[in-house]
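> attaching a predicted model along with its sequence, questions to come.
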Amino acid sequence: MVRPEDTTKGKGEIAADLLAILCCPETKQEVGLLDQTVVQRLNQKISKRELKTKGGQLVTEQIDGGLLRKDNTVVYPIRDQIPIMLIEEGIPIEKSDLSSM
């Protein structure tokens, strides 16, 4: 098994070649890296127990980053450089969450 040599990425980042092939598992739309200020805003909501997944579960674990669906309505969390690309783990977001973008 070949492992990437680049260990300089932050926990909320993923390799560019991986990002290029990922898409939303529900709609097949492109996804892009979420701005870190939005990640911080979402983590504040997680701390306050204000976010639920598309599957209806309360989000209790902070995210390191996120992949934002092209229509800006769903974020797929990244934890330890691993994108969680499951429909039920997607986090619906509001336009106000993206106001800094």
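Cool, got the structure. Numbers count the residues shown, from 1 in each chain.

> from here on, just use CA atoms for contacts and neighbour counts.
OK.

> biggest helix in the chain, by residue count?
The residue-count maximum for a helix in the chain (DSSP state H) belongs to helix 36-47.

> now do it: everything it contacts.
51, 59-66, 97-98, 100-101 (CA atoms under 8 Å, 6 or more residues apart in numbering).

> so the closest residue to residue 68 other than its chain neighbours, which state does it fall into?
Distances taken as CA to CA, 6 or more residues apart in numbering put residue 75 closest to residue 68, at 4.6 Å, once the chain neighbours are dropped. Following DSSP: H, G, I helix; E, B strand; the rest coil, the label given to residue 75 is strand.

> dump the residue contacts of residue 75.
Residue 75 neighbours (CA under 8 Å, 6+ apart): 34, 66-69, 90-93.

> against that first model, consider the following:
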Amino acid sequence: MDKRLLDILCCPVSKTPVRPLSKHELDALNEAIAAGQVDSVAGTGVRERVAEALITTDRKVIYRVEDGIPVMLPEEGIGTTQLTAFPTTP
């Protein structure tokens, strides 16, 4: 992702900056999705693997990146508190 774009993006709700999800974090997210344990903030089940994502620097919300475009809609966010095996550090 373009560094300039990343520098201006933030969570639309909390205004917390975001960073790319690490491979370790992405693997943990996709394992939880495969197990059917992930819902969006709106309560909709997330069923498709995520190839790329951004996470707030406070590690509370994940936003998917689809075809290089960040999906920064509040209802599309994925709260990390539901991810029991999510790494505590990137």
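Perfect, I can see it now. Treat the numbers as computed from the prediction; the structure is a model and nothing was measured.

> TM between them?
Put the two chains on top of each other and the TM-score (TM-score structural alignment, normalised by the length of structure 2) is 0.88; 88 aligned residues with a CA RMSD of 1.5 Å.

> show me what the residue nearest to residue 68 of structure 1 lines up with in structure 2.
Correspondence of residue 75 of structure 1 to structure 2, assessed by TM-score structural alignment: residue 62.

> now the residue most central in space within structure 1: which helix or strand?
Nearest to the mean C-alpha position of structure 1, by CA atoms, centre = their mean, lies residue 66 at 1.9 Å. Using DSSP states H and E, the element containing residue 66 of structure 1 is strand 65-69.

> how close does that strand sit to structure 2?
When structure 2 is overlaid, strand 65-69 of structure 1 sits 1.2 Å from its aligned residues on average, using mean CA distance after the TM-score superposition for structure 1.

> that strand to helix 36-47, inter-axis angle?
For strand 65-69 of structure 1 against helix 36-47, the angle by axes from the mean of the first three to the mean of the last three CA atoms, to 10 degrees is 100 degrees.

> could the contacts of residue 75 of structure 1 be laid out in a markdown table, adding distance to residue 14 of structure 1?
Output for those, formatted as a markdown table (distance: CA to CA, whole Å):
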| residue | distance to residue 14 of structure 1 |
| --- | --- |
| 34 | 11 |
| 66 | 10 |
| 67 | 10 |
| 68 | 13 |
| 69 | 15 |
| 90 | 17 |
| 91 | 18 |
| 92 | 21 |
| 93 | 21 |
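
> so which of those residues comes closest to residue 28 of structure 1?
residue 69 (9.1 Å; CA to CA).

> ok, the spatially closest residue to that closest one that is not a sequence neighbour - how many residues close by?
In this structure, residue 69 of structure 1 finds its nearest non-sequential neighbour in residue 31, 4.5 Å apart by CA to CA, 6+ apart. When neighbours are counted by other CA atoms under 10 Å, residue 31 of structure 1 registers 22.
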